[in-house]
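please work out how this folds:
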Amino acid sequence: MLQINFKKLNLFFIVLLFSLNCFGQQSDTLKVLFVGNSYTYYWNLPQMVSALAKGGDTVIKARKSTLGGATLMQHWEGERGLETKNTISEGEWDVVVLQNHSKSTIANPEGFMDYGKKFIGLVKETGARPLLYMTWARAYNPLMQKTVSTGYRSLAETTGVDVAKVGEVWEQARLLRPDLELFDSDGSHPSPLGTYLTACVFYKILTGKASKGLSGRLSGIDQDGETLFLSGSSDGDAEFIHQLVDKMIVEKMVWE
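Purely as a prediction, here's the structure:
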């Protein structure tokens, strides 16, 4: 006659439920690596994306591999102390965001395509999803955007990956609200508000959720438990940015 050890059976179900719960917690967290240069690390873009996600009841664990002025070629070749390829291969990322130098599509279009394809191939090999980060035109020459957009769109279409059209959202924001201070004083890098706009684009694509209703005032916690203030956008500016992003960004990445 079959005898059932109820103590062992109960222990089995406890372990099973614990394992399922842990798996659920892991699957609810999106691990995103941002690869690029100062256009990515200015005003803590990855952390701002995480803070926006928290406000939208989503968990995004964002990290970065960046260096000022770096190109994807330098990331690939490991120049200037960069270890991006190892970071991608060993990180178990869900998404890897790829941002090349802001003038790469203009100064070296062949290299832009070549190293873009190399990184996209590497990211796909790890099982992660590549996401291209289209940058914006300099303040002094809005006409740059056409070349930048063409380069990123061509790379995306050739490799079958998604592109975050940040530069085109910036372009529209500048047309509709020329009073917005999206640029740093150098006319190239983003201001805190420019980074906030960029973060909203990534939030919309990564989560598939509308940015409407998110706070323009964001903060985080450092390793010592101190509060870090990431964004202080006014309610009016944040509302405009949300409406613009939600209108222009209709794509979303689908997680399997």
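
hey, let's count contacts and neighbours off CA atoms from now on
Will do.

break down this protein into its strands, ranges please.
29-36, 59-66, 95-98, 129-133, 162-164, 217-221, 227-232 (DSSP state E).

what residues sit buried inside the third one?
Read it as strand 95-98. Across strand 95-98, burial judged by 16 or more other C-alpha atoms under 10 Å covers 95-98.

re earlier: out of the strands of the chain, which comes closest to residue 148?
strand 129-133 (10.7 Å; C-alpha to C-alpha).

now do that closest one: which elements does it pack against?
strand 95-98, helix 109-125, strand 162-164 (3 or more C-alpha pairs under 8 Å, 6 or more residues apart in numbering; DSSP states H and E).

hang on, the earlier thing: and of the strands of the chain, who's closest to residue 185?
Short answer: strand 227-232, nearest of the strands of the chain by C-alpha to C-alpha, at 17.5 Å.

buried residues in the closest one, which are they?
Those would be 230-231, for strand 227-232 by 16+ other C-alpha under 10 Å.

any chance of the buried residues of strand 95-98 in CSV, with distance to residue 149 too?
What follows is the buried residues of strand 95-98, written out as CSV (distance: C-alpha to C-alpha, whole Å):
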residue, distance to residue 149
95, 21
96, 19
97, 16
98, 14
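
which residues in the protein form helices?
6-27, 38-41, 45-55, 72-77, 84-90, 104-107, 109-125, 144-159, 166-176, 192-207, 235-248 (DSSP state H).

and this one, please, so the two structures can be compared:
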Amino acid sequence: MKFKQFLFLPLLLLVACNSSEGEPAVVPDSVLAGTNIAIPDNTAKDIYKVVLFGNSHIGGLSALINTLIVHGLANKTVTTREASSQLYLTDRLSDGASVNILKNETWTHVILQAQKYSQSGQVDYPTEGAQRWIQLAKAQQATPILFPEHPQRGNNTEGQMLYDLHLSIAAKQSACVAPIGLVWNKVIALRPELVLHHADGNHASYLGKFLSALVFYEIITANSADLLPYISSLEIDAQTQDFFGQFVSQVIAENPPCDYR
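Model (predicted):
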């Protein structure tokens, strides 16, 4: 444990070069020196600005989150952005464009996906990169939300494993943890005929993305997904929208994503 701490502290400055988003970003050592401030609570903001950092698994989520907030909370304003990259979170620390996306805007919520993990569970990959992104988000007074991916088709243990992995990250550096895999597991168990996966068995279908977006809606706004009205513009029938909302709110009640203390 002492050795791991030693590795974490020497990084006094992170100079991110080759930025396509303005000047190279410099992250001060005060942000990276092991601080663990409380999670900023931005649920009551009148204007939500949400950015998603991740790989192909975040594709299409920002638009759905936007739609849910617009229809669920008419008194709120929302903008969302997807910062997509094939880099893992640790690698993105040295990507100037990624760091500047975070630093050059006043975000209320930062969703973080693409922590490297072992599908077999036999290898433990470092999580310091995810922890640093959480620190950077909190330093900007944004709410960091960890995004454990949904399980791949036919894998009954991956969702819980990924959720537990991200809980372990939040235990070291306070952040919200979206119970995506737990929600998917429950819906798959109760309604196996619903197609949540893309044909590749890995990515989410439109229906699966909607289910995950409901989780983020409730975390961002602290409003129950179960109380969302039917949204006719979505390619999902009213019964399924209602069904998903019920189980998202139930799982979140049983597994609170954010500890703002």
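
measure how buried residue 131 of the second structure is and give me the count.
Neighbourhood size, residue 131 of the second structure [other C-alpha atoms under 10 Å]: 22.

could you dump the helices and strands packed on strand 129-133 of the first structure to a markdown table with distance to residue 148 of the first structure?
Listed next are those as a markdown table, based on distance: least, C-alpha to C-alpha, whole Å:
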| stretch | distance to residue 148 of the first structure |
| --- | --- |
| strand 95-98 | 14 |
| helix 109-125 | 10 |
| strand 162-164 | 12 |
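
can you find the partner of residue 172 of the first structure in the second structure?
Under the alignment by TM-score structural alignment, residue 172 of the first structure pairs with residue 186 in the second structure.

count the neighbours of its match for me.
By other C-alpha under 10 Å, neighbour count at residue 186 of the second structure equals 14.

so who does the nearest residue to it once chain neighbours are set aside touch?
Counting by C-alpha to C-alpha, 6 or more residues apart in numbering, residue 247 is the residue found nearest to residue 186 of the second structure once chain neighbours are left out, at 7.6 Å. Each residue near residue 247 of the second structure by C-alpha atoms under 8 Å, 6 or more residues apart in numbering is listed here: 183, 186-187, 226.

tally of neighbours for residue 242 of the second structure?
Neighbour count of residue 242 of the second structure, defined by other C-alpha under 10 Å: 16.

returning to that earlier point: which of the helices of the first structure sits closest to residue 66 of the first structure?
Proximity of those to residue 66 of the first structure was assessed by C-alpha to C-alpha; the nearest stretch is helix 38-41, lying at 6.9 Å.

packing partners of that closest one?
Counting contacts by 3+ C-alpha pairs under 8 Å, 6+ apart, helix 38-41 of the first structure packs against strand 59-66.

quick one: contacts for residue 252 of the first structure?
Here residue 252 of the first structure is in contact with 204-208 (C-alpha under 8 Å, 6+ apart).

the helices of the first structure: which one's closest to residue 185 of the first structure?
helix 192-207 (11.5 Å).

what is the corresponding segment of the second structure for the closest one?
Under TM-score structural alignment, the match for helix 192-207 of the first structure is residues 206-221.

gap between the matching stretch and the chain center?
Stretch 206-221 of the second structure has its average C-alpha position 10 Å from the chain's average C-alpha position, going by C-alpha atoms, centre = their mean, to the nearest Å.

superposed on the first structure, where does that stretch end up, distance-wise?
Here the mean offset of stretch 206-221 of the second structure against the first structure after fitting is 0.6 Å, by mean C-alpha distance after the TM-score superposition for the first structure.

give me the residues contacting that stretch.
Taking C-alpha under 8 Å, 6+ apart as the rule, stretch 206-221 of the second structure contacts 42-44, 60-61, 64-65, 68-69, 109, 178-180, 184, 195-198, 223-225, 236, 244-245, 248-249, 252, 257-258.

what about the aligned partner of residue 141 of the second structure in the first structure, neighbour count?
The alignment partner of residue 141 of the second structure in the first structure, by TM-score structural alignment, is residue 127. Using other C-alpha under 10 Å, residue 127 of the first structure has 13 neighbouring residues.

what sits closest to the equivalent of residue 70 of the first structure over in the second structure if chain neighbours are left out?
The alignment partner of residue 70 of the first structure in the second structure, by TM-score structural alignment, is residue 87. Distance criterion C-alpha to C-alpha, 6+ apart; nearest residue to residue 87 of the second structure, sequence neighbours excluded, is residue 55 at 7.2 Å.

just residue 252 of the second structure next, same as before
Residue 252 of the second structure sits nearest to residue 179 (C-alpha to C-alpha, 6+ apart), 7.1 Å away.

what sits against that neighbour?
Applying C-alpha under 8 Å, 6+ apart, the residues contacting residue 179 of the second structure are 148, 163, 215, 251-252, 255, 257.

and residue 238 of the first structure, by the same measure?
Taking C-alpha under 8 Å, 6+ apart, we find residue 238 of the first structure in contact with 215-216.

do the same with the one 4 residues further on
Taking C-alpha under 8 Å, 6+ apart as the definition of contact, the neighbours of residue 242 of the first structure are 200, 210-213.

residue 140 of the first structure: which of the residues you listed is nearest?
Of those, the one sitting nearest to residue 140 of the first structure (C-alpha to C-alpha) turns out to be residue 200, at 24.2 Å.

count the residues that sit near that closest one.
Residue 200 of the first structure, neighbours per other C-alpha under 10 Å, totals 29.

quick one on the thing from earlier: by neighbour count, which of the contacts of residue 252 of the first structure wins?
Busiest of the contacts of residue 252 of the first structure [other C-alpha under 10 Å] is residue 204, holding 25 neighbours.

quick one: the closest residue to residue 81 of the second structure other than its chain neighbours from residue 254 of the second structure, how far?
Nearest non-adjacent residue to residue 81 of the second structure, counting by C-alpha to C-alpha, 6+ apart: residue 51, 4.8 Å away. Separation of residue 51 of the second structure from residue 254 of the second structure (C-alpha to C-alpha, to the nearest Å): 26 Å.
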